[in-house]
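# give me a model of this one.
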Amino acid sequence: MKKYIWEITPPSEEEIPGYSDHHAIIQTLFKLREIATPNEAEKFLYPTSDLLHDSSLLTGISETVTCLLSAIDAKKKICIHGDFDVDGIVSTSILWDYLYRKLGANVSPIIPSRFTEGYGLSEGSIQRMIDEGVDIVITVDCKKKNIDLISAHPEIDFIITDHHSYPIDDEGSLLTLEEPNIKGIIHPQHPDSTYPFDDIAGATVTWKFIDALQNVTSVENFSIDEYLPYVAMATITDIMPLKDENRYIVKTGLELANESMPRGFKHLLASAQKEDDQLQTYHFGYVLGPRLNAAGRLDDAIEGVRLLTTTSDSHAASYAQRLHDLNLERQKMTISLMNEAEDQLENQLTNKLFIVKGTDWPEGIIGLVAGKIQEKYNRPILVTTLTHDGNTIKGSARSPKVFHVTDALRKHDKLLLKYGGHAQAAGFSLSSKDFEEFSKRMVSYANTQLKDEDLLHILKISGELELKDLSFELLDTLELFSPFGNGNPRPLFLFKNLYVFDSKPIGQQKNHQKLLVGDEQNRFTVLGFGMAEKCTDITPGDTIDIAGIPKRNEWNGKVSIQLEMKDFRMSTNLR
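Take a look at the predicted model:
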C-alpha cells in the first residue's frame, strides 16, 4: 500500500474582499490557485467566453483556411488523419462533421492501426490514402515528426495540426514550411506564434481551426459551441491543465452536454448503466474516455469516430455496446499484464526508473500498465513489448511531474526508431538489439536526474476542517471551484481526532472500507475505496485523523454528506 507524506496547507493570511460570507477555507483555496484579486476570483469561479483566445493568433491559420477552402471548391479529395486515443478520435470526428455536413466537402476520416501502422503518419497509412485517391491530408493530434514521409510523397498536400511538442526534423531544427507539399501548420507552440496558451488538447486546436473556417464561411444555423462537449472530453482525457481557456471549455462543455446530451455520450453512458447521471469530469475520465480508448487499444479506433458522428440511435447503441465490451476485455488484460510486469520489478526497486519487457503484450494495453505502475511507485516507468517479428520493441512511458520523459527519450534518440509524447507520457520503438544499451542509459540518466525525495508520495491537503463545518452550503461553495482535474484538483481536507464508532470492509470483494466516525455533536459515514487492506488496524474506539473529500450522497431519496477517505493516521494530538 502507498505510504503518503501529508503536506498540509496552512490557513491563508490574506483575504480577497467579497467572500467574507463564505467559509474561511475558500481564501486558502484561492491562495493555492494563485488567485489574488476579486477580478481573478470572479473569472475563476464564473468563467466566461472572454477566456477564449482568438483563433487568428495561431500562426498561419488564415492562409491554411484559404488553402483548404480552395481545395473544397475544387472538389479535391480530403482525408483527415487522426490518432487512436480520445483526443485523436474527437479531433477527427468534429472536423469531419464540419467539413462534410456543414461545407459539403469530399472528405473521409482515417485512424491508423495501432498494431500495423503505429502512431501518426506512416508509410502504411499514406499508402491507404494514395489508394483512395486522396489529394490533401489534414493531420490531427498526430504526435511524431514525419518530415521524411511527407517529402517522400509530393503527390499529396499536407495540413498539419497538433499540440504535442513542436515537431523537429532529423537535424533537430524546427519544422518549417520549406517542404512544398506542406500547405499549413497549425500549432500553439509554433515558433512564430503569438498564441498565449499552449497547454491545449489536439481537439482544441482542431476546434480553433473550425472556428477560423466558420469565420470565413459563415455557415447558417450553426455554432462551434456544438462541439464543446467533445472538446471538453478530449481536454480531460488528454490530462490538459484546467487553467486559462481550458477551464471555460470544460465547464461550458459539461453544461451544454447536460442540457442536451450528445447521442454518442448518451449511449456510452447507457452501456455503463449510468444514463441517469449528471455528466461530470469523472465520466469523461473514467466512463466515456476508457470506452472510446478501448477501440484503439484492442480493435479499430474508427469505431469511436462512427459513434460520435452517427445520426442514428440504433447505430449509436450498437457502437456503444461494442466499445463497452472491448473495455471489459481491456480491463481483464490490464490486470493480467500488471501482475506480469510487477514480477519484474523486484530487482529494480533501488533504481529511479523502472523498465519491464514482455513478449507480444498488446500494444494498446502497455500504456495503461505503465500508468498504474507509475501511480503506485511514483517513478518513471517504461513498459515494453517485443513484437511478433522478434526485431522490434515498442514501449510506453509514464512519469511523475518531476521527470520529463519525452526529453529523456530525446536525449537517447539515436537508439530509437520513433518516439513522441508529452512531459509525463510518451510512446517509442527501437530495435531489439539496442534494448539493453537503451535500458542502461535510461536508468543511468534517471538515477542522476532524480533524488530520493522526488519519488515520495505527497498527499497535498488544502487545509483543516471540522465536522461541524460540513454543510450543503459549504459543498455548494466548493463546487464553484469545479471542474476538477489536472491543475485544479478536487480539494482534500484534514479532519482531526475523529472517534471511530464502526469500521468494516464492504464490496463484493471486501476491498473497500466503510467507517462511522464523529465527535461530540456529529457523526458521518466515511468510505475508503480500495483501502480495506490498509484499514485492518482500525477498530471501534480508535481516534484517527482523516484526509478526505466531503461529498453529497444521494440514496433512496435521502441526501446526506459523507467523506471519501484518501488516507488516515492514528491521532496524536487528542483534544
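# please make it C-alpha for all contacts and neighbour counts, starting now.
Noted.
# packing partners of the longest helix anywhere in the chain?
Secondary structure of the chain per DSSP state H: the longest helix is helix 313-343. Applying 3 or more C-alpha pairs under 8 Å, 6 or more residues apart in numbering; DSSP states H and E, one finds that helix 313-343 contacts helix 263-271, helix 289-298, helix 302-309, strand 354-359, helix 366-377.
# and the contacts of the second one?
Residues external to helix 289-298 that are found in contact with it (C-alpha atoms under 8 Å, 6 or more residues apart in numbering): 84-86, 113-114, 233, 237, 268, 283, 301-304, 323-324, 326-327, 330, 362-365.
# and the angle for that helix with helix 302-309?
150 degrees (axes from the mean of the first three to the mean of the last three C-alpha atoms, to 10 degrees).
# ditto for the fourth one
Strand 354-359 and helix 302-309 are oriented at 110 degrees to each other (the same axes, to 10 degrees).
# how far does strand 354-359 sit from its chain's centre?
Between the centre of strand 354-359 and the centre of its chain there are 24 Å (C-alpha atoms, centre = their mean, to the nearest Å).
# which of the helices and strands packed on helix 313-343 is buried the deepest?
helix 289-298 (a mean of 26; mean count of other C-alpha atoms under 10 Å).
# could you check the angle that helix makes with helix 263-271?
Between the axes of helix 289-298 and helix 263-271, defined by the same axes, to 10 degrees, the angle is 100 degrees.
# and Tyr563, which of the three is it?
To be clear, residue 563 is Leu; Tyr isn't right here. With DSSP: H, G, I helix; E, B strand; the rest coil as the basis, Leu563 sits in strand.
# same question, Tyr499
Secondary structure of Tyr499, per three-state DSSP, is strand.
# and the residue nearest to it when sequence neighbours are not counted, how far from Leu326?
Of all residues not flanking Tyr499 in the chain, Thr543 sits nearest, at 4.5 Å (C-alpha to C-alpha, 6 or more residues apart in numbering). Using C-alpha to C-alpha, to the nearest Å, Thr543 is found at 45 Å from Leu326.
# ok so, going back, hang on, isn't the residue nearest to Tyr499 packed against Leu498?
Yes - under the criterion of C-alpha atoms under 8 Å, Thr543 makes contact with Leu498 at 5.2 Å.
# please generate a structure for the following sequence too, so the two can be compared:
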Amino acid sequence: MVSIKWTKRQSPTQDEISKFSSENNLSNTVSELLLERNFSDKEEITEFLNPNITGLQDPFALHDMDKALETLDEVIQSEGKIAIYGDYDADGVTSASIMRLTLKKMGVNPIVFIPNRFKDGYGPNLDEYKKLVEEKHINLLITVDNGVSGKEQVKYLKDNGVKVIITDHHDLPAELPEADAIVHPSIPGSEYFCPYLSGAGVAFKFADALLGDDALNFVDLAAIGTVADSVKLVGENRVIVTEGLKRMSKNQNVGLMALAKKTKLDLNKVNEEDIGFKIAPRLNAIGRLDDATSAMELLTTSDAGLAADIVDETEEINAKRQQLVADAFADSQEQIQQQSENGVLVLTSDTWHQGILGIVASRVVEQEHKPTLVLCYDKDSELYKGSGRSPEGFNLFDALNAHNELFAGFGGHAQACGFSLAEPQLNELIPLLQEEPAKQGFDPHSSVEKLFDLNFQISDFSTDLINEINQLAPFGMGNPKPVIKLSDVHLTNSTGVGKDKSHLKTTIADSQNQIPGIGFSLFSKSLEIKDNLCDVYGQLGVNEWAGRSILQMLINDIEFAPEAQEENKLESIYIDYRQKQLSKALMDRFDSIVCFNAGYYQMLQRHDLNAKVEMFDADFNHQNILIYDRPHDIKVFEQFLQSNKTAHTALYLHTSIKSGYLSPDMNKMKILLKYLYAHDNIKPDDMEVVAKFLNIDKNDADFYLKVFFELNFVKMVNGFVKKAEVSEQRELIESPTYLKRLQRNDVEKILIESNFDDLLNWISDYDCHN
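The predicted structure is shown next:
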C-alpha cells in the first residue's frame, strides 16, 4: 500500500489573506484558496470566478480551422458523402455526437462510424477506412477525438481521392498525417489559447466556427466530454463546463433527459461530479462492453422511446462492467505482489474483459502509485491488447513511444495509453520499461505527496462554507476540489459498508462537535487508527436523503495525528502490566526487574529469579525490563524515562499501601483545626473519636494533624494538643508531609489511576526513544 505524505498546497499568512480579501472583496476562505492557486491579477481573478460565454475564444484561432471549413464547404457543395470517424469512450461519443448534430444543422446526414473496441481497436483503422471508401464511397472523412496518429491510414484515403479533416487533441506524433486540415489545439507554432481542449471541446469549436451561437445547443455534450476525459479545467475548458452545466436542462437533449431520469439526476442542479460519477461512466460502459454506437445514438436521437430503451440497456451494461472491474482488480493483486520491486507494473490475463482494462489500470495506479499496463490476450488476433495509466510525474506516452516499433497499435497521452502487441514483443518490452522511471526522474517507491488546502475545525463547517468553496467550481484537473484537514479528531461508530464492507462509514468528532463521514476503501485503515487521535483529509459536502440535507465529509485519507503517532510508537515499547498477576516464569522473561524502593529491592533479592534485580539508578538501555514498584515522587520517574532507552518496558508499579491516594480537603482541614483550637483536652490517641464526630476519615485526620504540627499551627503541651502561637503566615506546601502527599498523589493519579492511552500520552513528554 502506498504511503501518503500530506502537505499544505501553500501557506499564505493571515495578513496576506486579509489584504487579498479586502482588495478583492472576497471572503477569507476564497482568498486563501486563490492565493494557493497563485492568483494575483484582478482581471484574472474576476474571469476565473465568473466563467461565462464571453470567455469562449475565436474558433478560427485553432490550427487549420479555416481550411477545415473550406474543405467541408467544398464537399457539401458538390453533394459528396461525408463520414465521421469517432472513438468509443465518453469523449469520443460526445465528439461524434456534436459533429453529427452540427452537420445535420448544415443539411448533411453523415455516416457515423464508432470503432468497436474489440474488433477495430483504438484510433484509425485501415480496414475500416477501406470499407468506408470501397463500400460507402465517401468523399470526406472527419475524425473526432482521434486521427493524428494515423499517418499511413490518412495516406490511403488521400491516395483514393478522399478528403480528410482531422479534429483531435491527443499527443502529437513525430510526423503528422498529410490531411487537408488538422484542427488541433497544440500544433507547434499555432498553439491555441486553451491547449487542453478535449476531443469534444475541439468538436464544439468546429461547431462554433460553423454555427456561431447555435453551437451552444451542443455545449452540454462538450462539457460531458471535457469532464470525462480529465483534461485541465482551466481557461476555455472552464467556460465550456460551466456553460454546459447551465444549459443541460435548457438544451433538452432527449438522451440526456432519459439518462438523468434513470439515474435520478436533476438536470437543473447537475454539477461536474454528477458528470464524472453518473453520466460519463455509463457512456463509457457501453463502449467498454459493447458497441459504443448506441451511446452516440442516445445523445443524438429525438425519439424518447429509443432513448429510454438505450438507457435501460446502458444500466445493465454498467452493472456488468462494475462487477467485471471488481473481479479483475481482485485477481490482479497476486501479480502486483510478485512485481513489488518493479517500477512499472505489467499485468496480464487471458480472461479479463478487454473493455475494463483501463479502469483496472487506474485503480492499480491509485493503489500502488506506479505506471501500470493491464493487458488481455486476444486469441483471434494473437495479440495482447491493453491499456496503460500512470500517476502524475510520469509520462506514459513518452515511455511507450520510446519503444514504438514493438507495438502493433499504439496511441494516447501522458497519463493514459491504449496499445496492442504480440507476446515476443511484450516480453522484450517489460524489462525495457523498468528503465523508464529513472530516465524521467520518477521514483515509484517513494511516498506519494498529496496536497490539502484548508485547515478547519468541525465547528467551522456550514452550508455557507460550501457555497464559498464552490465559487471556485467547476473542479477537476488543474483546479482540484479543495481538501480540508481536520486535526486531532476521533472516529466513532465506524463500520464497513458496501458489498465487500471495504468502505468506511463513520462519525468524525472533536471535544464538542461531530459530522458524519464516508471514506471509500478506508475501513481497514480506520481499524489501524482505532480510538487514537487522527487527522482527517477530505471534502465537505451535502448528503441529501429523504428530503433532508445533512453536511458530511467525503474522506480522502486518515492518518495518526502527530500525538497519536508518538503514542502508537510507544505502544510497541511500553506494556501495561498494572493489573497482571506476576509469576516467577513471567518475571524471568525480562533482563532486569527495576525497583524504586529499597524494601522491595531487598525482598526480590531473596527470590530465586533469573532476571537481575536492580535499583532504578542502574543503566537499562536496550534491555527488556519490568518496573516492579512505583516511586514516591513523579519527578524521579520522569528522570528515569529520560535516561533509559529500553527495548521494552513493562509497567507493574506495585505497592502495598492500600489507600495511598489522598486529595487534601481544605474545608475539612479547617474544621479539624477549628475544633482543636476550641478544645484543649485532646490527645493524639483521641483522633479516632474526633474524626468520627467530625465525619472525617481517620487516616485523613492523622495526616492533617501531622501537617498542623509541622507548620506550627498546634503543639504538644503535657500530652495534649494545644494551639501554637503562630508568628508568621505559613503555606501548606511548607509541610514536608503535605508535600510528600502531593507527590504521592501525582504518582497515583498519573501512573495508577490513568488509562493506558493517557499514561502513554504523559510518557511521550519524557520518553527518550526518539
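# before we move on, back to that, any idea how far the residue nearest to Tyr499 of structure 1 lies from Asn522 of structure 1?
Applying C-alpha to C-alpha to Thr543 of structure 1 and Asn522 of structure 1 gives a distance of 14 Å.
# one more: Gly557 of structure 1?
Going from Gly557 of structure 1 to Asn522 of structure 1 by C-alpha to C-alpha gives 22 Å.
# do Thr28 of structure 1 as well
24 Å.
# which residues of the stretch 1-150 of structure 1 fall in strands?
In the stretch 1-150 of structure 1, strands defined by DSSP state E, counting those that start in this stretch lie at 4-8, 78-81, 107-110, 136-140, listed in chain order.
# what's in contact with the last one?
Surrounding strand 136-140 of structure 1, the residues in contact under the criterion C-alpha under 8 Å, 6+ apart are 71, 76-83, 88, 91-92, 156-162, 202-203, 206.
# what does Leu132 of structure 2 correspond to in structure 1?
By TM-score structural alignment, Leu132 of structure 2 lines up with Met129 in structure 1.
# might you report the residue contacts of Lys104 of structure 2?
Pro110.
# 10 Å - rerun?
Contact partners of Lys104 of structure 2, counting by C-alpha atoms under 10 Å, 6 or more residues apart in numbering, are 98, 110.
# residue contacts, Met565 of structure 1?
Met565 of structure 1 neighbours (C-alpha under 10 Å, 6+ apart): 492-494, 513-515, 526-529, 531, 546-550.
# next, count neighbours for the corresponding residue of structure 2 for the residue nearest to Tyr499 of structure 1.
Under the alignment (TM-score structural alignment), Thr543 of structure 1 pairs with Leu533 in structure 2. Leu533 of structure 2 is flanked by 22 other residues according to other C-alpha atoms under 10 Å.
# which of Thr28 and Asn522 of structure 1 has more neighbours?
Thr28 (20 against 12).
# pretty sure that one contacts Glu13?
Yes - counting by C-alpha atoms under 10 Å, Thr28 of structure 1 touches Glu13, with 8.4 Å between them.
# and the counterpart of Ala257 of structure 1 in structure 2, what does it touch?
With TM-score structural alignment as the matching criterion, the partner of Ala257 of structure 1 in structure 2 is Met248. Shown in contact with Met248 of structure 2 (C-alpha under 10 Å, 6+ apart): 217-221, 223-224, 256-257, 266-271.
# swap in Gly305 of structure 2?
Taking C-alpha under 10 Å, 6+ apart, one finds 254-255, 258, 311 in contact with Gly305 of structure 2.
# what's the matching residue for it over in structure 1?
Under TM-score structural alignment, Gly305 of structure 2 pairs with Ser314 in structure 1.
# then Ile518 of structure 2?
By TM-score structural alignment, Ile518 of structure 2 lines up with Leu527.
# now do Ala258 of structure 2
Per TM-score structural alignment, Ala258 of structure 2 is aligned with His267.
# same thing with Gly343 of structure 2?
Looking across to structure 1 (by TM-score structural alignment), Gly343 of structure 2 lines up with Lys352.
# wait, isn't that match in contact with Arg379?
Yes - Lys352 of structure 1 lies in contact with Arg379 (C-alpha under 10 Å); the separation is 6.3 Å.
# so what sits against both of those two?
446, 450, 454-455.
# got a quick PyMOL command for the buried subset of those residues?
Buried members of the shared contacts of Lys352 and Arg379 of structure 1, defined by 16 or more other C-alpha atoms under 10 Å, are picked up in PyMOL with:
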select buried, resi 446+450+454
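# JSON lines for the shared contacts of Lys352 and Arg379 of structure 1, including distance to Glu479 of structure 1 and secondary structure?
Below are these laid out as JSON lines (distance: C-alpha to C-alpha, whole Å; DSSP: H, G, I helix; E, B strand; the rest coil):
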{"residue": "Ala446", "distance to Glu479 of structure 1": "39", "secondary structure": "helix"}
{"residue": "Leu450", "distance to Glu479 of structure 1": "36", "secondary structure": "coil"}
{"residue": "Asp454", "distance to Glu479 of structure 1": "31", "secondary structure": "helix"}
{"residue": "Leu455", "distance to Glu479 of structure 1": "31", "secondary structure": "helix"}
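# closest to Asp50 of structure 1 out of the shared contacts of Lys352 and Arg379 of structure 1?
Closest approach between the shared contacts of Lys352 and Arg379 of structure 1 and Asp50 of structure 1, by C-alpha to C-alpha: Asp454, at 37.8 Å.
# list the contacts for the closest residue to the match of Gly343 of structure 2 other than its chain neighbours?
Counting by C-alpha to C-alpha, 6+ apart, Asn447 is the residue found nearest to Lys352 of structure 1 once chain neighbours are left out, at 5.2 Å. For Asn447 of structure 1, the contact set (C-alpha under 10 Å, 6+ apart) comprises 350-353, 441.
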